[in-house]
Every structure is written in structure tokens, then in C-alpha cells.
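>>> here is a sequence together with a model predicted from it:
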Amino acid sequence: MKKEKSVKLYLSYVRIFTQNYPNKDIIYLITKNKDVFVIEWLDDSKACLDTAAVMIEEVEQLAQQSIKDESAIPYLKVKIKNCLENCRSPLDYVANYIFDTYCRNNYTKKELHKFGKPYFPIRKTDSLFDICIRDNFRNLLNSRSDIVDILKSCQQFKNSTWLQDLTSLINENKHRNLTKQNDETHTTIRDLNFTHGGVEIGGISNITFVTSGHTTPIKYGGGNLDFSGETSYPFVNKMDTDVKRYFFFRDLGRPVTPTLKEILEGTRDVIGKLEKTI
């Protein structure tokens, strides 16, 4: 009983502190088994997003590495999964902070016991979003409508797609398997000249071939030509080419890297707005 009382006092102290000093990097509170954990939501969020940015670069590197080494693909999938999770976590960090700072006192102990952990509101329609705010962030609309406006601005019904894409991809990874992807190879031939008996017989220039999977557009002697520039051929006089491999989220039908960048920038934007507001 004594420990429980001290926990309540500590919670009250921190809640007052966050209300009086809203610009401090005080973060959300988690209570479990009468223990209190304080996490600096803003610092942790920025760390997650910086890490996600690095992972996007690594995804791009692994995609190109997979041209020569197919064993890179499982690691590519894991990087994508971790990048998505590092974009999702800051949204839930700030949701917890908002709930503990502005909403927790509006619920009874019994309600809080059943409530569980607050999550960032993600809804497909305006009406469903309003219901979510009413039920899961009680009185937030009355006390801090400016926060609600920011939460609403990134929803799908506000013509913003990144948040719904993030949710779909996270759920795919969590409940089924690592996100399925399609891939295609873009081979750009700036200049390719063929010879026979030391005589130039023709060539190809200024063209890009797009092929499904890891294939090259030209075969010779039953094998694919290597356009990476690392293989020499006696019948090729000049080879100025570039090969890129691109992966697509199968269910979304969208390219992996641009989608991850859009999700990252969307998350940065909403976290930045909330940082200035709360």
C-alpha cells in the first residue's frame, strides 16, 4: 500500500511538471505492476527516425547488392521491417504522452484497467476518427483541439496516404510474414558496340530495358550478358551501361524506397508539429 501511494504521488508530480513545462523533453508514463517507467518520448522518437533514415539507405544498398548476390534479399526484408517499426514507434510514444498529460485523469481506475495502452489514432473516415478521439482520448477535443487537428491532418480521409500505408505494411509483417515484394531490373545502355573479327558490326545506345526480376535483356550463347561492367566479352568493343534493381510492395503496388521515404517524412512532420504544440 505504501509503495502504491508513493507511485501515485510520483505520477501526480510528473503530470504537474509536464503541464507547467510543456516544452521539456518529459515523456509518457507507463504504469505496470505498480512500477513507473519514464521514457523521453521526443529523444527516443528522433533516435528512431534517424535510425529509420539510415535503414532506408541500407535498403537501397542491399537492393543493388542483390543484383549479384540473391542472399541479400532476406536481409533487405528485415531492414524494411525494422525501418517501418522505427517509423511507427514515435507515433505511439507521442500518443502515450498526450494521453497521460491530457486525458488520463478523465478516466476512472476501472476504465483505465480495461483501457490498455493508448495508440496513435489511425482511422479511415472522419466519423470513425472522431469516435476514436472521444473514446480513447477523452476530453482532448475540448482541452486541446489543436492537438486533435494535427492528429487528424495525417489521416487517409485528409488525402494523406503515408499513415495508412505504414499501418498496412506493419500489419502484414506482424500477422503474416515479411512483406512480399516484386522486383524489376532496369538496364540502361548508353553505348554498346559489338565487333566480329576485329570489325565493328553495330551496337545499341540510349535505351533502358525494364525486366521482371533479376534478368538481363540480352542473351548470348544461351546465357545472360553481364551489364555490370565486370565481365569482358571478345565480341563487345565498348560497354557503357548501368544496372539498377528496384523492389515494390506487392500489396500496395508501390516502390519500396520512395514509399519508405514518404512514410519517414510524414512521421517526421507530425512529430515535429506535435513537438511544437504539446
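Perfect, thanks for sending it. Numbers count the residues shown, from 1 in each chain.
>>> only C-alpha atoms for contact and neighbour calcs from this point on.
Will do.
>>> for burial, what's the neighbour tally of I80?
24 (other C-alpha atoms under 10 Å).
>>> now name the helix or strand holding the nearest residue to it once chain neighbours are set aside.
Leaving out its chain neighbours, the residue that sits closest to I80 by C-alpha to C-alpha, 6 or more residues apart in numbering is V59, at 6.8 Å. Using DSSP states H and E, V59 sits in helix 41-65.
>>> what's the helix or strand just after that helix packed up against?
Next helix or strand after helix 41-65 toward the C-terminus (DSSP H and E): helix 73-98. Applying 3 or more C-alpha pairs under 8 Å, 6 or more residues apart in numbering; DSSP states H and E, we find helix 73-98 packed against helix 41-65, helix 162-175, helix 256-277.
>>> and the end-to-end length of stretch 18-29?
End-to-end span of stretch 18-29 (C-alpha to C-alpha, to the nearest Å): 11 Å.
>>> quick revisit: could you dump the helices and strands packed on helix 73-98 to JSON lines with distance to L76?
Output for those, formatted as JSON lines (distance: least, C-alpha to C-alpha, whole Å):
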{"stretch": "helix 41-65", "distance to L76": "6"}
{"stretch": "helix 162-175", "distance to L76": "13"}
{"stretch": "helix 256-277", "distance to L76": "11"}
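>>> about what we covered before: what about the residue nearest to I80, neighbour count?
V59: 25 neighbours (other C-alpha under 10 Å).
>>> roughly how far apart are it and T101?
37 Å.
>>> same question, L112
Counting by C-alpha to C-alpha - L112 and T101 are separated by 14 Å.
>>> alongside the first one, take a look at this:
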Amino acid sequence: MEKLDYAKYKINKLSNEVKSENAPNNKFIKNEINDILGNIRAPLDYFAKHIAKNVGAKAKTPAFPIATGEVDFKNRYGKGINIDDANLRNHFRSVQKYNGSNWLNELNKMNNNEKHQEVNKTVINTVEKVGHFQHKGVTLNNVSFENVGTPMVEKIDGVTREIDITSAAGYKKEVLYRFKYNDREVFESLKEYHTNAVNFLEEGKRIIDKIESD
């Protein structure tokens, strides 16, 4: 699980780093995503190959089965895992796209296509915060203004004037970025893949322990 622990650490670290005006550039994000994907995908392959070589009939061509349909799955499972256990077979079947689960297919596709795609940085939220602000006898404390876009204004006797909050005590401006990859939000996807991979491996280990103890 070391690779998955490292992937989780990098996901959390990177997702926090991008939430600023000084967010890392796209090339850096792209390289980091590639590393994270590898650290999520590798343990799945290792698990499949390890049990295929050391448990049951020992498959000749150990591999994690990723199939397009039931017939294809049975063929790939037989060649890649070759352990005659209904629970284990169903466990591998449960993460197949044709069986209604899409995360593994997305992870695999993202991992394979990473070198040919770009990460697009998009501003999604601008937050201006003030700790203490007085205007027309009204005092505001710890207030946030989101996505104002243009200066706040007031109209007095037909004259429009800007309301300046930048000089208020505790003023702070935050620009939060959203990184998209293959038309999806990067970090939400990576967190989903990581969680599902951990769950798959933990349940897989439980099944293997039972097979070996019987």
C-alpha cells in the first residue's frame, strides 16, 4: 500500500497548492498527475500478478483482466488470474465497465493517454474577504464576497461610486483554480480512483486470505 499512501499524499498536497494565484504551471501539474496515476495503477497490477503467480493454478500470463464483455472477461481472467474461486472471480468482475463500474476503465484510459493530453487551468472562484469594514454606518465583520467580478458600486443622486473594500482591515483576495483533464476535474477523479483502488485491494486480500486458509 506504500504507493497508494504516496499517491494520496501527493493528491492532497497538489490539490492544496493549486488553490492560489501562484499555482504550479500546467507542465508541472501534468508531470505530477502522471506520477500519481502510476502510483494508483501499479498496486492493482502487482496484486493481480502476485496472486496469479503464487495462488491456485498459477497463470502463465499474469495480468489484471480489463474486459469489454463477459466472454472477454472469462477469457482474460482465465489467462491472467486462473484461480477457480467464485468470490475472487466476482471481485474482478465487479470493477469491469461492462458490469456497470467505470472507475477502473477511466483510470486505465487516463493513465494510458496522459502523455497526449493537456491539463487546462480555469479560474472558477474569486473570493474577497474583509475582517472589518464600515460603510454608511454599517459595520461588517469577517465577510466574504464571491465572484464579484467588477467593483461593488453604490448610486447616490444619480452618481455611481465604487465601494472600496481593498483598504478594509483583514482584506484578502483568493483566486481558486480548477484543473481539468479529459473534461473532468482532476483531483476529484484522482481521489475517486485512489479510494476505489484501496477498497478493491483490501477486499481482494481478504478473499485471498480465505482461499489460502481453506
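Happy to help now that I have it. Predicted, not measured: the structure shown is a model, and the values here were computed from it.
>>> TM-score for these two?
Put the two chains on top of each other and the TM-score (TM-score structural alignment, normalised by the length of the second structure) is 0.74; 187 aligned residues with a C-alpha RMSD of 3.1 Å.
>>> which among the helices and strands packed on helix 73-98 of the first structure is found nearest to G198 of the first structure?
helix 41-65 (33.9 Å; C-alpha to C-alpha).
>>> helices and strands around that closest one, which ones?
Partner elements for helix 41-65 of the first structure (3+ C-alpha pairs under 8 Å, 6+ apart): helix 73-98, strand 236-249, helix 256-277.
>>> can you redo the ones you listed as TSV with distance to V7 of the first structure?
Output for these, formatted as TSV (distance: least, C-alpha to C-alpha, whole Å):
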stretch	distance to V7 of the first structure
helix 73-98	18
strand 236-249	46
helix 256-277	27
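>>> deepest in the core, which of these is it.
Of all these, helix 73-98 has the most neighbours on average by mean count of other C-alpha atoms under 10 Å, namely a mean of 21.
>>> in the second structure, point out the residues matching that one.
Aligned using TM-score structural alignment, helix 73-98 of the first structure spans residues 26-51 in the second structure.
>>> spatially central residue for the second structure, please.
With distances taken as C-alpha atoms, centre = their mean, L190 lies nearest the centre of the second structure, 1.7 Å away.
>>> that one maps to what in the first structure?
With TM-score structural alignment defining the correspondence, L190 of the second structure maps onto L260 in the first structure.
>>> check Y6 of the second structure too.
Under TM-score structural alignment, Y6 of the second structure pairs with T51 in the first structure.
>>> apart from its neighbours in sequence, what residue is nearest its match?
That would be N86: by C-alpha to C-alpha, 6+ apart, it lies 7.2 Å from T51 of the first structure.
>>> and the one you found, how far is that from C48 of the first structure?
On the measure of C-alpha to C-alpha, N86 of the first structure and C48 of the first structure end up 5 Å apart.
>>> coming back round to it: check contacts around the residue nearest to T51 of the first structure.
With contacts defined as C-alpha atoms under 8 Å, 6 or more residues apart in numbering, the neighbours of N86 of the first structure are 48-49, 51-52.
>>> circling back to that earlier point, who has more neighbours, L112 and T101 of the first structure?
T101 (22 against 13).
>>> would the more buried one count as being in a helix?
Yes: T101 of the first structure: assigned to a helix according to DSSP: H, G, I helix; E, B strand; the rest coil.
>>> so which strand or helix has K5 of the first structure?
Taking DSSP H and E as the criterion, K5 of the first structure maps to helix 2-20.
>>> residues contacting the equivalent of D135 of the first structure over in the second structure?
Aligned counterpart of D135 of the first structure in the second structure: K79 (TM-score structural alignment). Neighbouring residues of K79 of the second structure by C-alpha under 8 Å, 6+ apart: 59-63.
>>> does N177 of the first structure sit in a helix, a strand or a coil?
Strictly by three-state DSSP, N177 of the first structure counts as coil.
>>> next, count neighbours for it.
10.
>>> same check on T150 of the second structure?
Neighbours around T150 of the second structure, by other C-alpha under 10 Å: 7.
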